[in-house]
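**Q** Sequence first, predicted coordinates after that:
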Amino acid sequence: MENNTTTDNGKTAAIISYFSIIGWLIAYFALHKDQKTALGSYHLRQTLLFAIVSLIIGWGVGFVLGILILTTGIGALVYIMYVLYIVLFIIWVIGLIGAINGEQKPMPLIGEKSQNMFPSI
């Protein structure tokens, strides 16, 4: 059974992991690695996959839209990126609220997949 300090470290690791890849690294190495908790593991898996997906989507869609804007001259296509970033932000907020509340609530679209992809975290 976990004691309160370990449980608090799990919640702290879960919350910190949502703040950039630097936050994820701090949460994993400083708070989670030596005192693993189910809550910390759950959110570390989610935020790792979220960071990877966000990076791929940001670069991929940015590249494609950049080419489309250059070839068509339709600058309004940049609004597609804004919508995409808003959707990613909403997903991020849902995950962060779950971590703050100490819940193992999956992020939309990626939460369940992350638990299967990174079982060793």
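**A** On my side now, so go ahead. Numbering: from 1, shown residues only.
**Q** C-alpha only now, for contacts and for neighbours.
**A** Fine.
**Q** Now do the contacts for the residue nearest to the spatial centre of the chain.
**A** Central residue of the chain (CA atoms, centre = their mean): T47, 2.8 Å from the mean position. By CA atoms under 8 Å, 6 or more residues apart in numbering, the residues touching T47 are S17, Y18, W24.
**Q** which element is it on?
**A** helix 38-72 (DSSP states H and E).
**Q** next helix or strand past that helix?
**A** Under the assignment DSSP H and E, the closest C-terminal helix or strand after helix 38-72 is helix 78-100.
**Q** Report the inter-axis angle for that following helix versus helix 38-72.
**A** Interaxial angle, helix 78-100 versus helix 38-72 (axes from the mean of the first three to the mean of the last three CA atoms, to 10 degrees): 180 degrees.
**Q** tell me what helix 78-100 is packed against?
**A** For helix 78-100, the packing partners by 3 or more CA pairs under 8 Å, 6 or more residues apart in numbering; DSSP states H and E come out as helix 4-16, helix 38-72.
**Q** One more to weigh against that first structure:
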Amino acid sequence: MTNSDKEGKNIAIISYFTIIGAVIALFMNNDKKSAFAAFHIRQALGIFLSFFFIGYFIGYFDSWTISSAFYLFYFILWIYGFIGALQGETKCIPILGEQFQKIFKNI
């Protein structure tokens, strides 16, 4: 693994640590464009933004069951993406991953 591959992997891992980590990783990837890091930045940014957007509406249900299912679903998506970054894989997260790649294609 070359130094640029390690740096891209580190940036990809950082992108999964909260929305702030995704923004920091975005700026870190501006200097040395890593396709691997950009892929995971798009995935992480999509996970966090959709979580906040959909979570806003889930909050109106006022149901513990619906809220718990929502949190569990997004936690599983986050784990799937994070493990992919740790293993050096570029697999899209299920259901929404392809859309995130299309929406954030300029990153």
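**A** Nice, I can see it. Worth saying up front: this structure is predicted, and the values here are computed from it rather than measured.
**Q** hmm, back to that, compare the helices and strands packed on helix 78-100 of the first structure and report which one is nearest to G95 of the first structure.
**A** The closest of these to G95 of the first structure is helix 38-72. By CA to CA, the value is 7.9 Å.
**Q** Of all the residues in that closest one, which ones are buried?
**A** Residues of helix 38-72 of the first structure classed as buried under the neighbour-count rule (16 or more other CA atoms under 10 Å) are 38-51, 54, 57, 61, 65-66.
**Q** burial of the corresponding residue of the second structure for Y28 of the first structure, as a residue count?
**A** Here Y28 of the first structure is matched to L26 in the second structure, going by TM-score structural alignment. Neighbours of L26 of the second structure under the rule other CA atoms under 10 Å: 23.
**Q** Which position in the first structure pairs with F53 of the second structure?
**A** F53 of the second structure maps onto I56 in the first structure, by TM-score structural alignment.
**Q** what's the answer for A37 of the second structure, then?
**A** Correspondence of A37 of the second structure to the first structure, assessed by TM-score structural alignment: G40.
**Q** Might one say that that match is in contact with D34?
**A** No: counting by CA atoms under 8 Å, G40 of the first structure stays clear of D34, with 11.6 Å between them.
**Q** Tell me how far the residue nearest to the centre of the first structure lies from F89 of the first structure.
**A** Using CA to CA, to the nearest Å, we find T47 of the first structure at a distance of 12 Å from F89 of the first structure.
**Q** okay, and the common contacts of these two?
**A** Taking CA under 8 Å, 6+ apart as the contact rule, T47 of the first structure and F89 touch no residue in common.
**Q** what's the residue nearest to R45 of the first structure when sequence neighbours are not counted in contact with, if anything?
**A** Distance criterion CA to CA, 6 or more residues apart in numbering; nearest residue to R45 of the first structure, sequence neighbours excluded, is S114 at 5.6 Å. Taking CA under 8 Å, 6+ apart, we find S114 of the first structure in contact with R45, Q46, L48, L49.
**Q** circling back to that earlier point, now do the residue nearest to the centre of the first structure against S20 of the first structure, distance only.
**A** T47 of the first structure is 9 Å from S20 of the first structure, by CA to CA.
**Q** Ok, G62 of the first structure next?
**A** Applying CA to CA, the value for G62 of the first structure to S20 of the first structure is 20 Å.
**Q** what does Y85 of the first structure give?
**A** 15 Å.
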